[in-house]
Structure formats: structure tokens, C-alpha cells
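*Asks:* predicted model and sequence below, questions to follow.
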Amino acid sequence: MSDAVFPFRSIVVSCQAGADNPLHGPGPMALMARAAAAGGAAGIRANGPDDVAAISAVVDLPILGINKTGDRAGVYITPSFESAAAVVRAGATVIALDGTPRPRPDGASLADLVAAIHDRLGVPVMADVDSLAAGRHARAAGVDLVGTTLAGYTGESADGDGPDLALVRELAAEVDCPIVAEGRFWSRDDVLAGFEAGAHTVVVGTAITNPMAITRRLVEAVR
């Protein structure tokens, strides 16, 4: 698989909204994706076949597809081949999945899953990881890109208000594939810092596509 999925120093916009968000659903997410594309995004990250299909119909950009299923306490970001295939059929051109060493619900190894996606679906794979060890594990399993998506969410690394730039630096220094910085990128300065830390691409989500969370963050700051 080619590792040139996104241009160097490019921004991908994550268009996702949970069920508790008034913007939940394919229609609003497609509009968000159109706005991101008009603003210069190099790609869109989207969850689930319905949102991916709606977005792929209105933007001509790579779509980094995920499929969140199962128990949120374990591996739930594209945990199986079937979950990956569903979003590829809907229009995803890249698959992102949980790339940590944690056991997958179906017992499959990460290496076997990555190989199946490459061989049977013909798309690149990005590993969402939470630590340097997980990044090494994922690259050894054959992924094409490694992202910091899970940093601060699994207990393997510290949570915080901003991005885990230390992990970006570690991965960029020690893992031989493009590093995608993702998670808690709130500002232009955060994005620039991500690239300075060695990221190939930065994914920005909530700060662009979740006005409910942005409003809450501002309101809480002045209480």
C-alpha cells in the first residue's frame, strides 16, 4: 500500500456527531464535510456507513472511514473485517482502526486484520494508537499510517486539555511511516505544534465540527 494517502502538512477534518448531538446524522455531517472541503481540508474522517456514504456523495476527497461498534471499554473503532468492509462499500478510501495490542472482540490479530483489509478491500490502513509501544506494534502489523487518536483515552497515556505532542514526537522519531496527529487539537497553534513535532498530517474534529462542545468549552471557561 502507498503511504502517500494525504499530502505532507495537510489537515483532515473529522466530521462526527454522537447520538446526543443535534447534528447527529448523515445530512448534517455531509454539510460539515462540504464546508471543510471548501476550506481546504485534504480529507474527511467519518464514522459509519451512513455518514460515509452521505459524505462521499458530496466531496471529492479521501475519506478516512471508521466504524464504531461494540463496548466502548474495549476495542470498538473498526474492530473487525466486516466493520471495515461496510464503510469501504459506503465510500471510504482509507480505513482507520484501533491499533493497540488489546484483544479484538473476534479474537483476530491486528496483523491478520490489516492483511485482510489490504488484500480484500484494497485500501490503506491507519492505526489509532495510545502509546509508542502501540505504534510500534501497529507498524509491525503492516499498517500504512499511525495516528495518536487514542492518546489519553485508554489509560496508557495521560489525558489532558491539549494534544499529546510528546507522543507525536516519539512516533515520528521511531516509527517508519507517516504519523497522523489527532486528538484535542483546538487551535491554529496546536496544529502548527503538531507539524513541528513531526506529524505528516493533523486531524482536527471537535474544534471545527462540534459547535455544542465548543460552546460548552467556552461557557465552562467563564464560570
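*Replies:* Okay, I see it.
*Asks:* from here on, just use CA atoms for contacts and neighbour counts.
*Replies:* Fine.
*Asks:* next, count neighbours for residue 90.
*Replies:* 19 (other Cα atoms under 10 Å).
*Asks:* quick one: it and residue 55 touch, right?
*Replies:* No. Contact criterion Cα atoms under 8 Å: residue 90 and residue 55 do not qualify, at 9.4 Å.
*Asks:* okay, and the common contacts of the two?
*Replies:* Common contact partners of residue 90 and residue 55 (Cα atoms under 8 Å, 6 or more residues apart in numbering): none.
*Asks:* second structure for comparison follows:
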Amino acid sequence: MERVVMLPQGLVVSCQALPDEPLHSSFIMSKLALAAYEGGAVGIRANTKEDIEAIKTEVPLPVIGIVKRDYEGSDVFITATSKEVDELIESGCEVIALDATKQKRPKETLEELVTYIRKHAPNVEIMADISTVEEAVNADKLGFDYVGTTLRGYTSYTKGHILFEDDFAFLKEVLDKVNAKVIAEGNVITPEMYQTVSNLGVYCTVVGGAITRPKQITERFVQAAKDQS
């Protein structure tokens, strides 16, 4: 049976705050999601079962769910094992996103996690967070519904690379190489950049820090002033 497409096309707003950040609170994340909804977002990306459940009490939007958790001996931290998958299934999120990079995993293989999700949550879609074209192609072969550029620049072998370098050459190649719906995510920080990636043909775009992390936004303003002095 063909799965129902959960995400509309448009802007997805990432509402996340880690424990060391000022806005860390499921209540605050739910209100950020509400503000994003009222501003026209078509979906939310959120971290932890608790935040997702709080967000779902405030907005009727589909949620891309993740659980960030560190494991010793592995750099994979986004929905790394079936433990995190189970938490996300319980949260009721419509899409589960997981690290789909080639880095050493703490437990199950990527293919095993995809199979696990398809078996235990057949109506939930799956998003691959990738950092290279090779990883995007592999995720496409494994049957991911969405391929996102989330981890570009965050793996050891892509450090220093950003999504918009060379006029979005990386994003263009991903779009050319995969059949899955492509999600632009990572350093899309202005409305102009959002319009650019939309025109390239991505299915939707996730914007986080530029909208929901006032500390980072403030730092950019302060740094800009220092650069001019």
C-alpha cells in the first residue's frame, strides 16, 4: 500500500533547543511552533518525544521528529538506534529523520533501521540526514521518502563545507542524483536563500536557527557590527 505523503511543499521550521540553551523547554518549543504555524510554516522539525508531544498540542502541522543522543565510539547522534525510533513512534510524529551518513553507527545498520521503521510504523515517512552525494544516493536506494542536506559540514569529512557554497552546487547534484524528495536544510538563513533553493526544485526547506534561535541571531548582528568597525 502506498504511503500518504505527510509533508506539504513549503517551509518547515526547526524548533529545537538543547539543554545548555536559554530556550530549552518543551513548553517554549510548542509556542515557537505555534508562531511558525501562524507565520505560514507547513511543518515542524523537533527533537525529543517530549517536545514533539507538546508541539502537537499547539499546532496541526506534520512533525519531522528526531532524538539527539550521544553514543560512545560513534559520531552518529541523530536518531542513532531503534531506542530513539521507538520514542519517535510513540510521539506520533509523521516523519522520522535519522543520520544516514557513512559514519560508524552505535548499534543497528542504516538498512536495519529503515526496515525496523517500515515494520513497526508503516504509515510514518522516513527522512535521511546526509552530508555527501554518495550518502544521498545510498539513502535513495534504501527507500527513504526524503533526503535532506542536514549534515553537510557536520561530518568530519565535510567539515568546512556549507550548503550554499559554489552557488548551491552540492544541492544541485543531490537533486540530480536521487529520486526521493529532496529537503534543503542547513545554513538557509535568509528569505533570499530560501527562495533560491525553492527555485532549484527542492520539495521543501527546513530553516532553524535563523528563525527560532535568538541567541544565534543576536550573535550574527553583533558580529556584523564588529566586522564593520
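*Replies:* Arrived safely, thanks for sending. What you see is a predicted model; the values in this text were computed from it and never measured.
*Asks:* check contacts around the residue nearest to the spatial centre of the second structure.
*Replies:* Residue closest to the average C-alpha location in the second structure (Cα atoms, centre = their mean): residue 150, at 5.6 Å. Residue 150 of the second structure makes contacts with 129, 130, 131, 184, 185, 186, as judged by Cα under 8 Å, 6+ apart.
*Asks:* and in the first structure, which of those remain?
*Replies:* Checked against the first structure using both residues aligned by TM-score structural alignment, their matches' Cα atoms under 8 Å, the contacts of residue 150 of the second structure keep these contacts: 129, 130, 131, 184, 185, 186.
*Asks:* the second structure: strands as residue ranges?
*Replies:* 10-15, 43-47, 63-66, 95-99, 125-129, 146-148, 181-185, 204-207 (DSSP state E).
*Asks:* what about the last one, how far off from the first structure?
*Replies:* Looking back up the chat, that one is strand 204-207 of the second structure. Compared with the first structure after fitting, strand 204-207 of the second structure deviates on average by 0.4 Å (mean Cα distance after the TM-score superposition for the first structure).
*Asks:* which elements pack onto that strand?
*Replies:* strand 10-15, strand 181-185, helix 191-200 (3 or more Cα pairs under 8 Å, 6 or more residues apart in numbering; DSSP states H and E).
*Asks:* now with 7 Å, please.
*Replies:* Counting contacts by 3 or more Cα pairs under 7 Å, 6 or more residues apart in numbering; DSSP states H and E, strand 204-207 of the second structure is packed against strand 10-15, strand 181-185.
*Asks:* with distance to residue 192 of the second structure and mean neighbour count as added columns, please give the ones you listed in a markdown table.
*Replies:* Output for these, formatted as a markdown table (distance: least, Cα to Cα, whole Å; neighbours: other Cα atoms under 10 Å):
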| stretch | distance to residue 192 of the second structure | mean neighbour count |
| --- | --- | --- |
| strand 10-15 | 13 | 25 |
| strand 181-185 | 14 | 24 |
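*Asks:* I'd like those strands as TSV, with distance to residue 42 of the second structure appended.
*Replies:* Listed next are these as TSV, based on distance: least, Cα to Cα, whole Å:
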stretch	distance to residue 42 of the second structure
strand 10-15	6
strand 181-185	13
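*Asks:* which one of those lies nearest to residue 210 of the second structure?
*Replies:* strand 10-15 (9.5 Å; Cα to Cα).
*Asks:* name the helices or strands packed onto the closest one?
*Replies:* Counting by 3+ Cα pairs under 7 Å, 6+ apart, strand 10-15 of the second structure packs on helix 26-39, strand 43-47, strand 204-207.
*Asks:* mind redoing it with 6 Å?
*Replies:* strand 43-47, strand 204-207 (3 or more Cα pairs under 6 Å, 6 or more residues apart in numbering; DSSP states H and E).
*Asks:* comparing the ones you listed, which comes out most buried?
*Replies:* strand 43-47 (a mean of 27; mean count of other Cα atoms under 10 Å).
*Asks:* how about that strand, aligned to which bit of the first structure?
*Replies:* Counting by TM-score structural alignment, strand 43-47 of the second structure falls onto residues 43-47 of the first structure.
*Asks:* name the residues that touch that stretch?
*Replies:* 12-16, 52, 61-67 (Cα atoms under 6 Å, 6 or more residues apart in numbering).
*Asks:* nearest to residue 169 of the first structure among those residues?
*Replies:* Nearest to residue 169 of the first structure among the contacts of stretch 43-47 of the first structure: residue 12, at 19.2 Å, using Cα to Cα.
*Asks:* tell me how far the closest one lies from residue 81 of the first structure.
*Replies:* 24 Å (Cα to Cα, to the nearest Å).
*Asks:* hang on, the earlier thing: post-alignment, the match of strand 43-47 of the second structure versus the second structure, mean distance?
*Replies:* Aligned to the second structure and superposed, stretch 43-47 of the first structure gives a mean residue distance of 0.3 Å (mean Cα distance after the TM-score superposition for the first structure).
*Asks:* sorry, back to before: okay if I get the kept ones among the contacts of residue 150 of the second structure as a markdown table plus distance to residue 172 of the second structure?
*Replies:* Shown next, in a markdown table, are these (distance: Cα to Cα, whole Å):
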| residue | distance to residue 172 of the second structure |
| --- | --- |
| 129 | 16 |
| 130 | 14 |
| 131 | 14 |
| 184 | 10 |
| 185 | 13 |
| 186 | 14 |
